[in-house]
Structure formats: structure tokens, C-alpha cells
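A.B. asks: I'll drop the sequence and a predicted model, then ask my questions.
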Amino acid sequence: MSDTVLIEKVLEGNDHAFRLLVEKYRNDVFRTVFAVLRDQKEAEDAAQEVFMKVYTSLSHYENQGFKTWITRIAVNHAIDVKRKQARRREDVVDALDQQALGSPKDSVEKVVIAEDQRRLVQKKLNEVPENYREVIYGFYIAEKSYQQMAKEQNVQVKTIETKLYRARNWMKRNWKEDDFS
């Protein structure tokens, strides 16, 4: 059955037709989302959310290439998820900063210095290649164990160890101690 026929049936209320569309495109959607998120569990969740968006937006589809349309939805959704993850990381860093700052009685100078250091660390962290950034953040800032990070990223502990080793080597090659003062 063609996509056009299936879409018409879905719009008429045939849920089975939508299941057929999901079956036909689920691998494409998953691969697209995974390419952006690089995390299997996050990609699985995002792929399901993409299909919910497709279902609710199907009445707006204008018969101009269904696969292209669904892929565009998948990419946009994956980018949104990635942005939310980044915001969550920033919130964690901000919360850690608040803890580190201590009581309001602390001097203004201490607060300003801590804020400058936070900005500098965030800037330097953004310089790190993306494939290392997550392990550096997880281990040094969020203080997660290798096991926690391996579980979250759905990889072996050895993979986390290797990434962290390579990330440290990258930092040794590209950063100087003076960069942080």
C-alpha cells in the first residue's frame, strides 16, 4: 500500500494504517534521531515522540514526500531534545555553583570570582570535542561513576574509561594551566 493511501486511511480514523506507517519508517526515524542524540535510550524515546507528532500533524501534511516530511520532524525533534539536555546540564552546573558559593554572607569578590571561574570552565568545556565533552562533564562536574555513565550512555564501562583517557590526553595537548587563571 502506498503512503498516500495509508495517510488517507489514518485521516479517516484507521489506526491500523498508522501502525503500518510506523512499521515502515521506524528504523529511518530511529537512525535519524540517534544520529543527533547518540544515546540509544534517548533515541528510542524521541522516536516514539516523533511518531506522536506525526500522528497529530498528519492533517497538515501536503503530499510532498512523506519520508522527507517525517525525517524533518525527526531531526527537529532530536535537536529540541539535545537542547533540553544541554539546558539540564547548565542547570546542574548552576546548582553546583550555588552550593559552592555558600552563604549570602560571603564577600561579593568571592561570588564574582566563582562566577568567572564557572564561565571559564564552561567555555573551556565547549572547546572539547563533543564525543569527549559528555564524559568530562559527567565525571568531573556531575561527579558520576564510570558505571553510571556507561549505563546512561548504554555502553561498556571500558568505553567510558577509554573516552575519559582520550579526553584527558586531548586536554593535556590543547590546554595550558595558564588558560585557567
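C.D. replies: Cool, got the structure. Since this is a predicted model, take the numbers as computed values, not measurements.
A.B. asks: alpha carbons only for contacts and neighbour counts from here, please
C.D. replies: Noted.
A.B. asks: tally of neighbours for V10?
C.D. replies: V10 has 20 neighbouring residues, counting by other C-alpha atoms under 10 Å.
A.B. asks: correction: T56
C.D. replies: 10.
A.B. asks: Please list the residues outside the helix or strand that contains it that contact it.
C.D. replies: Using DSSP states H and E, T56 sits in helix 40-57. Here helix 40-57 makes contact (C-alpha atoms under 8 Å, 6 or more residues apart in numbering) with 18, 22, 26, 29-30, 33-34, 37, 70, 73-74, 77-78, 81, 153-154.
A.B. asks: Tell me how far that helix lies from the chain's centre.
C.D. replies: 14 Å (C-alpha atoms, centre = their mean, to the nearest Å).
A.B. asks: same deal with stretch 76-93?
C.D. replies: With C-alpha atoms, centre = their mean, you get 6 Å for stretch 76-93.
A.B. asks: Likewise for stretch 91-105?
C.D. replies: 24 Å.
A.B. asks: what comes up buried for the helix holding T56?
C.D. replies: Residues 40, 42-44, 46-48, 50-51, 54-55 are the ones in helix 40-57 that count as buried (16 or more other C-alpha atoms under 10 Å).
A.B. asks: Please report the distance of Q153 from F30.
C.D. replies: Look at Q153 and F30: by C-alpha to C-alpha, to the nearest Å, they are 16 Å apart.
A.B. asks: Now for A150: which residues touch it?
C.D. replies: 156-157, 159-160.
A.B. asks: Got another one to weigh against that:
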Amino acid sequence: MHNEKEIIERILSGDAESFRYIVDEYKNLVFSICLNMTRDWFEAENLTQEIFIKAYNSLSAYRFMGLKTWISRIAVNKCIDNNRRRAKRLEELTSPDDMPEFYIEGESLVEEHLIQEEEKETIIKLCESLPQIYSSVIKEYFLHSKSIRKIAAEGGLNEKTVETRLYRAVKMLSNKWKEAQNEAL
């Protein structure tokens, strides 16, 4: 079932489960685009889900001109829209009347970048603190953009085992992230 046209026709005829193939095939690509454009791990995860929902709902408009390109374009456009909304919210929250006199133009962007870099380092450290069977899977999947199938093949594992480890790793990472945020307060 690797024929793009056949898969899409099956989805459009009501076989929603066939969409799983598209998600499995392109989720690393979409997540990478989102992470590169937002520099925020958790926002990238949320956007990735929204992008696949949008792709599913827009599938009837797809013209069989390269599924990878089409999904990538949806991802880029969604991230651009998200960044615009985020910038607008930031602008509304930081109107010049609310700024202290010592505020330097662009300082908030530098600060935001530093915070994002700090968060990225924290996430990597938290990944490394996970048990090895989980840290290796999460790094291969998210940092190296490998598919579950490829991770399973390289590790001599069953795909379901990799999926389970990845699910548990994300859950553990999320809990560790929350703990780290609470400790920072």
C-alpha cells in the first residue's frame, strides 16, 4: 500500500485508517519543520498534530503533485501563521506604553532566543537522564528524524516495541520537564 494515489483514494472513500501510513511516513519531516521554525519542542509537537489534521481535512483538494511537498508546504504555512499569531500576541502584551524606559529594542528577542536555547539544552539533558533503552529511541526518532521502522530494523527490534518505548520516553520526558519547571519556580 505504498502507492500514494491508491492510499489517498482509500482514505477519501472512507478508509481513515490508511491515513496512518501518511502520518507514519511524514511525521518526522513535519516535526522537524515545526521544530526548526518554532524552536520549541512542545509547540512543534502540537503543530505537528494540527498539520496532520489539516492535511486529512484538505485531502480532497490534493492534486497528486508530490505528497511530501504538499505536506511540507502545509507545515511551513501553519508554522508561519503560528509565528505571526505569536508575534502579534507578544506585541499586544508588550506595547510601548507598558515598557520601562530602559527597554532596548530587540532585547526581548535575544532573551527569548536564550530561553529557547536553555530549554533545548534542558530537554537534551533530560533525554540523557532517561534509561538508555528510552533515551536512544527518543534521540533517534526526534533528533535524527528516523522512522520507527528504521529504528526497529537498526536495533533488531519489533516496531511495536519501538513505538512503546517511544511513547514511554515521551511520557517520562514530559514528566521530567514538568518537574524541572516546578523546581525552577
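C.D. replies: Arrived safely, thanks for sending. Not measured: the values here are computed from a predicted model.
A.B. asks: follow-up on the earlier one: could you turn the buried ones of the contacts of helix 40-57 of the first structure into a ChimeraX selection?
C.D. replies: Buried residues among the contacts of helix 40-57 of the first structure (16+ other C-alpha under 10 Å), as a ChimeraX selection:
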select :18,22,26,29,30,33,34,37,70,73,74,77,78,81,153
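A.B. asks: among the contacts of helix 40-57 of the first structure, which two are most distant?
C.D. replies: F18 and Q153 (30.8 Å; C-alpha to C-alpha).
A.B. asks: tell me the centre residue of the first structure?
C.D. replies: K82 (3.3 Å; C-alpha atoms, centre = their mean).
A.B. asks: now it: how far from K151 of the first structure?
C.D. replies: Using C-alpha to C-alpha, K82 of the first structure is found at 18 Å from K151 of the first structure.
A.B. asks: Pick the one among the buried residues of helix 40-57 of the first structure closest to A95 of the first structure.
C.D. replies: E42 (23.6 Å).
A.B. asks: how close does that closest one get to H77 of the first structure?
C.D. replies: 12 Å.
A.B. asks: Check V108 of the first structure too.
C.D. replies: For V108 of the first structure, the distance to H77 of the first structure equals 41 Å [C-alpha to C-alpha].
A.B. asks: The counterpart of Q64 of the first structure in the second structure: which element?
C.D. replies: Under the alignment (TM-score structural alignment), Q64 of the first structure pairs with M65 of the second structure. Using DSSP H and E, M65 of the second structure maps to neither a helix nor a strand.
A.B. asks: quick revisit: scan the contacts of A150 of the first structure and report the most crowded one.
C.D. replies: Neighbour max across these (other C-alpha under 10 Å) = I160, 24 neighbours.
A.B. asks: Could you pull up the contacting residues of that residue?
C.D. replies: Applying C-alpha under 8 Å, 6+ apart, the residues near I160 of the first structure are 135, 146, 149-150.
A.B. asks: out of these, which one sits closest to R119 of the first structure?
C.D. replies: Scanning the contacts of I160 of the first structure for proximity to R119 of the first structure, where the rule is C-alpha to C-alpha, the winner is V135, at 19.0 Å.
A.B. asks: how about the helix or strand harbouring that closest one: buried residues?
C.D. replies: V135 of the first structure is part of helix 130-136 when elements are defined by DSSP H and E. Neighbour counts over helix 130-136 of the first structure (16+ other C-alpha under 10 Å) mark 132-136 as buried.
A.B. asks: go on, stretch 55-70 of the second structure?
C.D. replies: Buried residues in stretch 55-70 of the second structure, defined by neighbour count with 16+ other C-alpha under 10 Å: 55-56, 67.
A.B. asks: For that stretch, measure first residue to last.
C.D. replies: Termini of stretch 55-70 of the second structure sit 9 Å apart (C-alpha to C-alpha).
A.B. asks: Same check on stretch 7-15 of the first structure?
C.D. replies: With C-alpha to C-alpha as the measure, stretch 7-15 of the first structure spans 10 Å from end to end.
A.B. asks: so how far is R119 of the first structure from Q147 of the first structure?
C.D. replies: From Q147 of the first structure to R119 of the first structure the distance is 28 Å (C-alpha to C-alpha).
A.B. asks: okay, the two: which has more neighbours?
C.D. replies: A direct count of neighbours by other C-alpha under 10 Å for Q147 of the first structure and R119 places Q147 higher, at 15 against 12.
A.B. asks: How about the contacts made by that one?
C.D. replies: V157.
A.B. asks: at 10 Å what do you get?
C.D. replies: 153, 155-158, 160-161 (C-alpha atoms under 10 Å, 6 or more residues apart in numbering).
A.B. asks: before we move on, what about K120 of the second structure?
C.D. replies: 39-41, 114, 126.
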